[in-house]
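> This is a predicted model, with the sequence first.
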Amino acid sequence: MNTPLPSTAPLGRGTPNVDRAAFRAVRRKAALRALLLAVPLLVFLLATFVGPIASLLSRSVQNPEVRHGMPQLTAALASWNGAGVPDEPVFAALAHDLKDAAESGDLGNIARRMNFSQPEFRSLLFKTARAARSQTPAQWKPALVDLDARWNDPQTWRLLQRASLSPTPDYLLNAVDATIAPDGSIAPVPADSAVYRAAFLRTVAIGATVTVLCLLFGYPVAYLLATLPDKQSSRLMLFVIVPFWTSLLVRTTAWYVLLQPGGVINSLLMSVGLVSHPVPLIFNRTGVLIGMTHILLPYMILAIYSVMKNVSPSYMRAAQSLGAHPAVAFVRVYIPQTLPGVGAGCFLVFVLALGYYITPALLGGAGDEMISQLIASQTNEQLNWGLAGALSLYLVAFTAVFYFIFNRLVGIDRLRFG
């Protein structure tokens, strides 16, 4: 007796329910198997990429030092209306918490946090903590006011009250050179203390300039690689890919040697008589632009080349056969077809330029400090993770806004590689 073979007809209305159910079960098993294979990678990305970034960004609104290290003072200041100097219970809570914080080792973190709000607050807290550990007066308010007149200043207590609030907008405001005024309104910081808004504008300006330079230099190179025969194009492509095999620090250091006053470039210019004295090419904006353009240029070339390679030359021939001048055909027929690659290259270069650190640090001067350098300074030197998180949050938000705007203009999400 012959066993009937399973039907190979397409699944449709005439397919038995059993076959459709079996087909769906097989598809579910395949999807589950693919998901299980991807789980280790997802866990790795969450642990090493998403998690640290989310942790840093969350610090932009966290304010745990005073709240956790001085719980009694936090509770006492919660009911204070901010007018005048607090009463004796608040002073007593301050003395008790400072004594406990000094014994537990939390005083250093509290003092560092308060120093962000007002310089020399650290010395005030340590001096008061020593007094709190060495004496027990009947009334803490007159004792602390006699110890330091700043305890009789309402602004000192307002700063402590703001530092005890969590979440807080303070870091987000500081990152755009703003602060909370005594009356509760948002006010700009003094002009001599404003740093971050100018740094954001400088970062955008440098990133945009590098993007334009990479586009001007990269588009002709990509066109040459896309129109040459495959054998010659592959050989020239090595010159574009080889820089990826060289360390970023090595390439930046090489420009440091080439651009300095006694370097190769200035020596060559002076030897041929083009200049009589060294041209300032380093520790200024010129050095930053040269170094960043050299490093980011391959990204622009590869992004544009991937699109140009798929543009058929028949379009140009058709336009010229209809009477169009080659230059007109290039501008009106060829360039529009390469805009997705241009958009992808500009977006990639611009985003990478926004976060550059090593090149501006080595080749730039005092007026070329970018946001990435300020973030590094806040984390490594100032240990102000809250402000570093706020600066990072603004940088991420700006990058996202730029992506949506640029995608709206040129449609980089429709780019196809290959």
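It's in.
> C-alpha from now on. contacts and neighbour counts both.
OK.
> what sits against I304?
Neighbouring residues of I304 by C-alpha atoms under 8 Å, 6 or more residues apart in numbering: 219, 222, 338, 340-342, 344-345.
> N152 against V85, yeah?
Yes. Because the distance of 6.3 Å satisfies C-alpha atoms under 8 Å, N152 is recorded as touching V85.
> Just give the number of residues close to the closest residue to L393 other than its chain neighbours.
Taking C-alpha to C-alpha, 6 or more residues apart in numbering as the measure, L393 lies nearest to L57, with 5.7 Å between them; neighbours along the chain are not counted. By other C-alpha atoms under 10 Å, the residues close to L57 number 22.
> Included below, for side-by-side comparison, is a second structure:
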Amino acid sequence: MTDIAANSGPSSPTEITTADGTPLKVSLRRSERRARWRAFLLVAPLLAFLVVTFGFPIVAMMSRSVYNPEVANYLPNTAEAIQEWDGEGIPDEAVFTAMAEDMRVGSENRTIGRAAGRINREIPGARSQVMGTARDLDEMQPPYREAFLAADEGWANPTFWRLIKRETRIITPAYYLLALDFEYSPDGEIVERPETYQIYRLLFIRTAWMSLAITGLCILLGYPVAYMLATLPLRTSNLLMILVLLPFWTSLLVRTSAWIVLLQQQGVINELLVWAGFIDTGDRIRMIYNQTGTIIAMVHILLPFMILPLYSVMKTIPPSYMRAARSLGANQFTAFTKVYMPLTIPGLAAGVLLVFILAIGYYITPALVGGETGIFISNLIASNMQGTSAQLKLASALATILLLLVLVIYWLFNKLVGVDRLKFG
């Protein structure tokens, strides 16, 4: 009786199994695992597409901004030998011998001129020094240190060799420093660029404040429109919604070109102001090829991205809330600001995020109507993408900084508002 009680007591319950005898817990785990694999396989094509079209390009861009193999490839022996030099005085014979060998190979491959040109950008006259010595190399005999010093006094300049050592580093932050208006001196110190050449920080600041201004104007113009669409009768609001969506049916280039016609000094708006007598013919207002033109054109283009999220939220707010607030003694203004507006925050936040992030990376509209004072950092990135290898690396550094800036803004926005509260429609 004791054995029977022990086997049938609560300490050893009967295990539940499936029809084939598999324990239920094991069967459930297998089922959940199969469900997860099916879900993964369903999203795998999209995930692969994002990795190939989004992940790899970003990683390639970021690596290009710090990867600097050109000079090291042109002067491989020098790059290896000069790493042992402490940066004081003139390098020893091993470095000069390595430079002579690289010159000999580079003259045959026509690559020594590219390396010399790269160095010449920071030390004027360096190209003539390198190319002149390369031409006379066949007449020189070891030791090359004395031969080089006798051929050109520039080889005795420690600054030249420090620049060689710096430029032969495969990984360098030099382009990020340049993107922030700093640079390496030939001696290897980080210095601020001359004020006349400080353009990148200015463009980053201009891009940020103009994007904020565009976002603010979109709020001022879009909020009343969205409120009207949400409160008007359905038939009327649907008709007006077509007008809001109409710009999406027109090419961006056409819309921007239309603003050029409207805003130029001989354009429609100036002609109407002259005809109405508000301005004289010689006092036409310049509203294009400057910051004003960029802001006006971009507000028109991005305004629907503010209206649509706001409308989607406002449409779900019951009108009875406002009536209840009025019945409790609140006037129209108080009821609107204390009851209605807080309920629209998810749509407003979504619109702000959409408009600001789209504006900060815009390219076409500032390029067409911005002139010299209305372009964004994206325009400078595009122009550098079409240049030399060094300009391409600078463009990659600028684009990476812009990407990080957007991610920081998104993180702050998430902390302040909460991305999970957003409603995009």
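Great, that's in hand. Computed from a predicted model, the values in this text were never measured in an experiment.
> re earlier: just the closest of the contacts of I304 of structure 1 to F402 of structure 1, please.
The nearest member of the contacts of I304 of structure 1 to F402 of structure 1, counting by C-alpha to C-alpha, is A344 at 12.2 Å.
> Quick one: map the closest one onto structure 2.
For A344 of structure 1, the equivalent position in structure 2 is taken to be A350, counting by TM-score structural alignment.
> Could you do L215 of structure 1 as well?
Under the alignment (TM-score structural alignment), L215 of structure 1 maps onto I219 of structure 2.
> still on that earlier bit, how about the residue nearest to L393 of structure 1, secondary structure?
Remark: L57 of structure 1 carries the secondary structure label helix [criterion: DSSP: H, G, I helix; E, B strand; the rest coil].
> Could you measure from it over to N380 of structure 1?
For L57 of structure 1, the distance to N380 of structure 1 (C-alpha to C-alpha, to the nearest Å) stands at 16 Å.
> Ok, R13 of structure 1 next?
Distance from R13 of structure 1 to N380 of structure 1, counting by C-alpha to C-alpha: 66 Å.
> cool, and G355 of structure 1?
For G355 of structure 1, the distance to N380 of structure 1 - C-alpha to C-alpha - is 17 Å.
> Same check on P86 of structure 1?
36 Å.
> Who has more neighbours out of the two?
When P86 of structure 1 and N380 are compared for neighbours, P86 comes out ahead with 19 against 12, by other C-alpha under 10 Å.
> Just tell me what the more buried one corresponds to in structure 2.
For P86 of structure 1, the equivalent position in structure 2 is taken to be P91, counting by TM-score structural alignment.
> For that match, give me its contacts.
Contacts for P91 of structure 2 (C-alpha under 8 Å, 6+ apart) come out as 82, 85, 161.
> Look at it and give its secondary structure.
With three-state DSSP as the basis, P91 of structure 2 sits in coil.
> Closest to L180 of structure 2 out of the contacts of P91 of structure 2?
Closest to L180 of structure 2 out of the contacts of P91 of structure 2 is W161 (25.5 Å), distances taken as C-alpha to C-alpha.
> what's the helix or strand for V250 of structure 1?
When elements are assigned from DSSP states H and E, V250 of structure 1 belongs to helix 248-259.
> Return the mean post-superposition distance for the next helix or strand after that helix against structure 2.
Note on helix 248-259 of structure 1: by DSSP H and E, the next helix or strand toward the C-terminus is helix 264-271. Superposing on structure 2 places helix 264-271 of structure 1 at an average distance of 1.6 Å from its equivalents, by mean C-alpha distance after the TM-score superposition for structure 1.
> Can you list the helices and strands that helix 264-271 of structure 1 packs against?
Secondary structure elements in contact with helix 264-271 of structure 1, counted by 3 or more C-alpha pairs under 8 Å, 6 or more residues apart in numbering; DSSP states H and E, are helix 248-259.
> Give me the residues contacting the helix it packs on.
Counting by C-alpha under 8 Å, 6+ apart, the neighbours of helix 248-259 of structure 1 from elsewhere in the structure are 263-266, 281-282, 287, 291, 295, 358-359, 362-363.
> which bit of structure 2 covers that helix?
Helix 248-259 of structure 1 covers residues 252-263 of structure 2 once aligned (TM-score structural alignment).
> Assess the claim that L217 of structure 2 and V299 are in contact.
Yes. Using C-alpha under 8 Å, L217 of structure 2 is in contact with V299, at 6.9 Å.
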